[in-house]
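Enquirer: mind folding the following:
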Amino acid sequence: MRIIRYIVLVFALVLWIGGLSSTVSHWLYTVGVIVDDYRYGDLYRISALSQFKDVQPVCSPSNRASDTASAHLYIIGDSFSEEQRIGREDFRVSYYKRVKWDFPKRIQLDTTKRNVLILETVERHFREHFAQPVDDLIVEKDTTLTPASKRSWWQWLNEDFHRSDVEERLASTLFSQDWAFWFKELKASITLNWFDRASAGVSLSRDYRNIFLDFDTDTTRKKLSSFVDFPDVEARMLVDSINSTADRYRKLGFDEVYLSIIPNKASILEPNRGQYNHLIERIQHDPLLRVKTIDVYSSFKAARQSPYLKGDTHWNCMGRSLWLDAVHKQADL
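Expert: Now for the predicted structure:
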């Protein structure tokens, strides 16, 4: 009996540490103790509404990459350009580097190549990304002059353990299996059918056929929703910020800089939900904008089918293909 108690205690301790540590959590994923709780979509994960449960597809890569291509591509991007969605194989390039917003990386440019930079952002975060100077790619002529310092064990430990989001990580660790989703679905169904309420993190379309991130529709969340005021003076300031960012990166050695704003799901599937601010169109068509844009808003609006996953904020394979087609056409990559 004592052995059983010790086994249970050790197992619980491992799960608890997995909720705190990225390294332990990754190991638990590897051995199959916990599974990806985003596998049916991030909006399903938040809402647990079974009608939006959808296995995430694996989209076919474009297979355009070539070691002899003359272009090097760099992307400063958010979750739409993460490695599970976009990769080097989707572009006709010989080198590819993607960095996440607010996580600066040092790079060197090969001046014998065509260096291209894409500034990719989802609509909801566009205003915050360009409200300050963009410096997520730090271009250096010779990184050997200022080598990156090695992390101390204390720095590694501080980065590996996440105390701020421990509750969410523990929930993912403990309740990521299908049996837990069944209970969550039951509770969510009762709450919606009996009280006409969904999770606080999402909102449903008026016909209940689509689900959105609450940030995209809640007008009390300033500068995130598609339906909050977007004054001309702020639009002009952001255009100036984009121009300044592009000018600086060109001086640092980039041959071309492009802007790509990915529409919020609600902006495409339910634009009449409120007073849509038309942020993307106003920025892309501003006469003072000196940066070429990779326009996917127009093709998303014209699409006969939804370019978004049913239970996720991100695009489906068709939406992904539309974006890549726009990149290939505009930037010739």
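
Enquirer: use CA for all of it now, contacts and neighbours both
Expert: Will do.

Enquirer: on contacts alone, who are the packing partners of the strand or helix carrying Val116?
Expert: In the assignment (DSSP states H and E), Val116 maps to strand 114-122. Judged by 3 or more Cα pairs under 8 Å, 6 or more residues apart in numbering; DSSP states H and E, strand 114-122 is in contact with strand 71-77, strand 256-262.

Enquirer: okay if I get those as JSON lines plus mean neighbour count and distance to Pro307?
Expert: Output for these, formatted as JSON lines (neighbours: other Cα atoms under 10 Å; distance: least, Cα to Cα, whole Å):
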{"stretch": "strand 71-77", "mean neighbour count": "22", "distance to Pro307": "19"}
{"stretch": "strand 256-262", "mean neighbour count": "22", "distance to Pro307": "11"}
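
Enquirer: how about the strands in this protein?
Expert: Using DSSP state E, the strands found in the chain span residues 71-77, 95-100, 105-107, 114-122, 137-139, 202-204, 211-213, 256-262, 292-293.

Enquirer: redo the helices and strands packed on strand 114-122 as TSV? Include distance to Arg64.
Expert: Shown next, in TSV, are these (distance: least, Cα to Cα, whole Å):
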stretch	distance to Arg64
strand 71-77	12
strand 256-262	20
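
Enquirer: closest one to Trp153 among those?
Expert: strand 71-77 (28.8 Å; Cα to Cα).

Enquirer: on that earlier part again, gap between the strand holding Val116 and the chain center?
Expert: How far strand 114-122 lies from its chain's middle: 15 Å, per Cα atoms, centre = their mean, to the nearest Å.

Enquirer: do the same with stretch 257-265
Expert: 11 Å.

Enquirer: got the contact list for that stretch?
Expert: 116-124, 126, 212, 216, 226, 246, 249-250, 280, 291-297, 308, 313-314, 331 (Cα atoms under 8 Å, 6 or more residues apart in numbering).

Enquirer: mind redoing it with 7 Å?
Expert: 116-124, 212, 216, 246, 280, 291-297, 308, 313 (Cα atoms under 7 Å, 6 or more residues apart in numbering).

Enquirer: ok, the residue nearest to Lys105 when sequence neighbours are not counted to Phe254 distance?
Expert: Of all residues not flanking Lys105 in the chain, Leu137 sits nearest, at 5.3 Å (Cα to Cα, 6 or more residues apart in numbering). Between Leu137 and Phe254 the computed distance is 11 Å (Cα to Cα, to the nearest Å).

Enquirer: and this one, so I can compare the two:
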Amino acid sequence: MRFLRYIVLVIALVLWAGGLSSTVSHWLYSVGVIVDDYRYGDLYRISALPQFKDHQPVCPPSNRASDTSSTHLYIIGDSFSEEQRISRDDFRVSHYQRVKWGFSQRAQLDPTKRNVLLLETVERHFREHFAQPVNELVVEKDTNQAPSAMVSWRRRLKEDYHRSDVEERLASTLFSHDWAFWLKEVKAALTLSWFNRASTGVSLSRDHKNIFLDFDTDTTRKKLSSFAKLPDTEVNTLVDSLNSIADRYRRLGFDDVYLSIIPNKATILEPNRGAYNHLIERVQNSPKLRVKTVNIYTPYKEASQVPYLKGDTHWNCAGRSLWLDAVREQLSL
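Expert: Next up, the predicted model:
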């Protein structure tokens, strides 16, 4: 009996460590204890509504990377440009570096190359990203001098340890398998059928054919929703901020700076849900804007097929292809 208690204690400690540590959770993934709970879509993961359960596709690779290209591409971006969606192989470039919003990376520019910076953001986070200085990409003259081992060790530990979201990570560790999703589906389907209510965190279109992130539709979230009020004064402030950010990165050595705002799913699939604030158009068409833009709003509005995944906030392969085509054309990649 004591031996059994020790086994249970060890299992509990390992699972708890998986909730705290990325290293441990990755190991648990590799041995099959945890499975990817985003595999059917992030919106399905939140809602557990079976009609939006959708396997995440593997989009065909572009295979365009070139060691002989004269262009070096740098991206400051969000989840749309994560490695599983976008990579160097999608562009004809000889160097590619991406940093996530809210993090920091160093970069050393090659003055003999064309250095291009792409600021990529989903619509819901545009207002918060550009209401403050953008310092995610730190341009240095010499990055060959590595930081001390102590600094590197502390940074790795900080990135590996996740105390703030341990509850969510533990839930993923314990309830990521199909049997757990089935139980959640039953509860979610009954709640929607009996009370016409979906899980907190998502919202359904009026015809219940589409699912959105609640941030995109809830107008009480003033900086996030597509339908929250956006005064002209704020648009002008954001444009001024963009111009200032682009000017600073040009002074640091970039030849070109581009902006790409990816529309919220609700913006494209249910624009009449409320009074759309037209953030993307108002920023991109501002006469004061001195930053080149990659316009994906218009191609998405005119697309013959839905550019988003059924149970996810992100694009499908068709939507991804439209964005890549727009980026390549505008950036000459």
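
Enquirer: can you give me the TM-score here?
Expert: Once superposed, chain against chain, the TM-score is 0.97 (TM-score structural alignment, normalised by the length of structure 1); 332 aligned residues with a Cα RMSD of 1.2 Å.

Enquirer: related to what we said a few turns ago, which among the contacts of stretch 257-265 of structure 1 count as buried?
Expert: 116-124, 212, 216, 246, 280, 291-297, 308, 313 (16 or more other Cα atoms under 10 Å).

Enquirer: could you report the separation of the residue nearest in space to the middle of structure 2 from Cys317 of structure 2?
Expert: Central residue of structure 2 (Cα atoms, centre = their mean): Ser79, 1.7 Å from the mean position. For Ser79 of structure 2, the distance to Cys317 of structure 2 equals 15 Å [Cα to Cα].

Enquirer: ditto for Val99 of structure 2
Expert: 23 Å.

Enquirer: next: Leu309 of structure 2.
Expert: From Leu309 of structure 2 to Cys317 of structure 2 the distance is 8 Å (Cα to Cα).

Enquirer: show me which of those two is the more surrounded one.
Expert: Leu309 (25 against 18; other Cα atoms under 10 Å).

Enquirer: nearest residue to that one other than its sequence neighbours?
Expert: Closest to Leu309 of structure 2 by Cα to Cα, 6+ apart is Asn316, at 4.8 Å.

Enquirer: tell me the counterpart of that neighbour in structure 1.
Expert: When structure 1 is aligned by TM-score structural alignment, Asn316 of structure 2 is paired with Asn316.

Enquirer: in the stretch 101-250 of structure 1, which spans are helices?
Expert: Here the stretch 101-250 of structure 1 has its helices, by DSSP state H, counting those that start in this stretch, at 123-129, 153-160, 166-174, 178-195, 214-217, 232-251.

Enquirer: report the distance from stretch 326-333 of structure 2 to the chain centre.
Expert: 20 Å.

Enquirer: counting neighbours, which bits of that stretch end up buried?
Expert: Buried positions in stretch 326-333 of structure 2, judged by neighbour count with 16+ other Cα under 10 Å: 326-327, 331, 333.

Enquirer: kindly report the same for stretch 281-289 of structure 1.
Expert: 283-284, 289.

Enquirer: could you do stretch 93-105 of structure 2 as well?
Expert: Quick answer for stretch 93-105 of structure 2 (16+ other Cα under 10 Å): 93-101.

Enquirer: turn those into JSON lines, including distance to Ile11 of structure 2.
Expert: As requested, these are exported to JSON lines (distance: Cα to Cα, whole Å):
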{"residue": "Val93", "distance to Ile11 of structure 2": "47"}
{"residue": "Ser94", "distance to Ile11 of structure 2": "46"}
{"residue": "His95", "distance to Ile11 of structure 2": "44"}
{"residue": "Tyr96", "distance to Ile11 of structure 2": "41"}
{"residue": "Gln97", "distance to Ile11 of structure 2": "39"}
{"residue": "Arg98", "distance to Ile11 of structure 2": "37"}
{"residue": "Val99", "distance to Ile11 of structure 2": "35"}
{"residue": "Lys100", "distance to Ile11 of structure 2": "34"}
{"residue": "Trp101", "distance to Ile11 of structure 2": "35"}
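
Enquirer: tell me the one of those residues nearest Val35 of structure 2?
Expert: For these, the nearest to Val35 of structure 2 is Lys100 (24.0 Å; Cα to Cα).

Enquirer: alignment lookup: the closest one to structure 1.
Expert: Alignment note (TM-score structural alignment): Lys100 of structure 2 maps to Lys100 of structure 1.

Enquirer: skipping adjacent residues, who's closest to its match in space?
Expert: Gly77 (5.2 Å).

Enquirer: what's the counterpart of that neighbour in structure 2?
Expert: By TM-score structural alignment, Gly77 of structure 1 lines up with Gly77.

Enquirer: roughly how far apart are that match and Gln97 of structure 2?
Expert: Counting by Cα to Cα, the gap from Gly77 of structure 2 to Gln97 of structure 2 is 11 Å.

Enquirer: likewise Ile46 of structure 2?
Expert: Distance from Ile46 of structure 2 to Gln97 of structure 2, by Cα to Cα: 31 Å.

Enquirer: next one: Asp256 of structure 2
Expert: 15 Å.

Enquirer: go on, Pro133 of structure 2?
Expert: Using Cα to Cα, Pro133 of structure 2 is found at 20 Å from Gln97 of structure 2.

Enquirer: how about Lys222 of structure 2?
Expert: Counting by Cα to Cα - Lys222 of structure 2 and Gln97 of structure 2 are separated by 32 Å.

Enquirer: what of Glu136 of structure 2?
Expert: Per Cα to Cα, Glu136 of structure 2 is found 12 Å from Gln97 of structure 2.

Enquirer: and if you look at Thr173 of structure 2?
Expert: For Thr173 of structure 2, the distance to Gln97 of structure 2 - Cα to Cα - is 31 Å.
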